[in-house]
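Asker: I would like to see how this sequence folds:
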Amino acid sequence: MFSLATIIELIKTGFGFFQKKQESKDELEAQNSHEQNEITLEETRKGFTWRQMLGYVLTFIVFYNYVVIPIFALMGLVLPAIPLDEVWKVLIILIGGGS
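Answerer: So this is what the prediction gives:
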């Protein structure tokens, strides 16, 4: 019914389809990365952005927990600590380590 050449041709076509699909996926990821870089560059040109403000706020929270609270504790004043689990997650994503 099917000849060996037909089966081989079908296999080649199938592999070609998956290779093209992988290439298009890689191209899409590269395009998205390029677009994100363009957005970041545009925000940088504008000056102070919400990302920078968020970075400063999160950095202050970490500073408060690790520096301010212990200094005031030495003076006898107990301040409440802010849970850092979510702060670390957002800070890492903001820096670009999370995907």
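
Asker: only C-alpha atoms for contact and neighbour calcs from this point on.
Answerer: OK.

Asker: tell me which helix or strand comes right after the lengthiest helix in the chain.
Answerer: In terms of residue count, the longest helix belonging to the chain (DSSP state H) is helix 4-46. With elements assigned by DSSP states H and E, the helix or strand that comes after helix 4-46 is helix 50-63.

Asker: distance between that next one and the chain's centre?
Answerer: Distance of helix 50-63 from its chain centroid, counting by CA atoms, centre = their mean, to the nearest Å, is 17 Å.

Asker: could you also give me the structure for this second sequence? I'd like to compare it with the first:
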Amino acid sequence: MRKTTQTTIAAVLGMAGFLLASGAYAAPQASSAIERLEGRVKTLDDLATATQGDLEELAAVAWENRNAIEAEVTRSIEASKSEWLRAYSAIRQALAKPKTQTGGGQ
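Answerer: Modelled structure (predicted):
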């Protein structure tokens, strides 16, 4: 149960932090709401008792910036996909190189 609680808190605060970092939360009121929540939320009970105003403020800004949020998430996914494809291609090339035989003649 403790691990689930920590994961839930981390997910909620992590999403808020991601949105702030992505630039979607340019509005000062949202930034301050996130900071207030991060300062107060240490347990699941804290999360449950967070002021409704803070949560509503975050939800409103997220809704207003939903297109920017979606664009940032898409950009992040595409960047990761490109990195994986480059790595995969490099691995395939390395595996496709003919192995040279050393020594041995007849």
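
Asker: fetch the TM-score of the aligned pair.
Answerer: Here the TM-score for the pair of chains, by TM-score structural alignment, normalised by the length of structure 1, is 0.37; 43 aligned residues with a CA RMSD of 1.9 Å.

Asker: before we move on, back to that, next, the angle helix 50-63 makes with the longest helix of structure 1.
Answerer: Helix 4-46 of structure 1 runs at 80 degrees relative to helix 50-63, counting by axes from the mean of the first three to the mean of the last three CA atoms, to 10 degrees.

Asker: ok now helix 4-46 of structure 1, how far from the chain's centre?
Answerer: So, by CA atoms, centre = their mean, the centroid of helix 4-46 of structure 1 is 20 Å from its chain's centroid.

Asker: stretch 46-58 of structure 2 now?
Answerer: On CA atoms, centre = their mean, the centre of stretch 46-58 of structure 2 falls 21 Å from the chain's centre.

Asker: report the buried residues of stretch 10-19 of structure 2.
Answerer: Using 16 or more other CA atoms under 10 Å as the test for burial, stretch 10-19 of structure 2 gives 13, 16-17, 19.

Asker: would you mark the buried spots in the longest helix belonging to structure 2?
Answerer: Across structure 2, the longest stretch assigned as helix under DSSP H is helix 66-96. Residues 68-69, 72 are the ones in helix 66-96 of structure 2 that count as buried (16+ other CA under 10 Å).

Asker: as JSON lines, those with distance to Ala79 of structure 2 would be great.
Answerer: JSON lines is the format used below for those (distance: CA to CA, whole Å):
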{"residue": "Ala68", "distance to Ala79 of structure 2": "16"}
{"residue": "Ile69", "distance to Ala79 of structure 2": "15"}
{"residue": "Glu72", "distance to Ala79 of structure 2": "10"}
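
Asker: of all those residues, which comes closest to Asp45 of structure 2?
Answerer: Checking these against Asp45 of structure 2 by CA to CA gives Ile69 as the nearest, at 28.1 Å.
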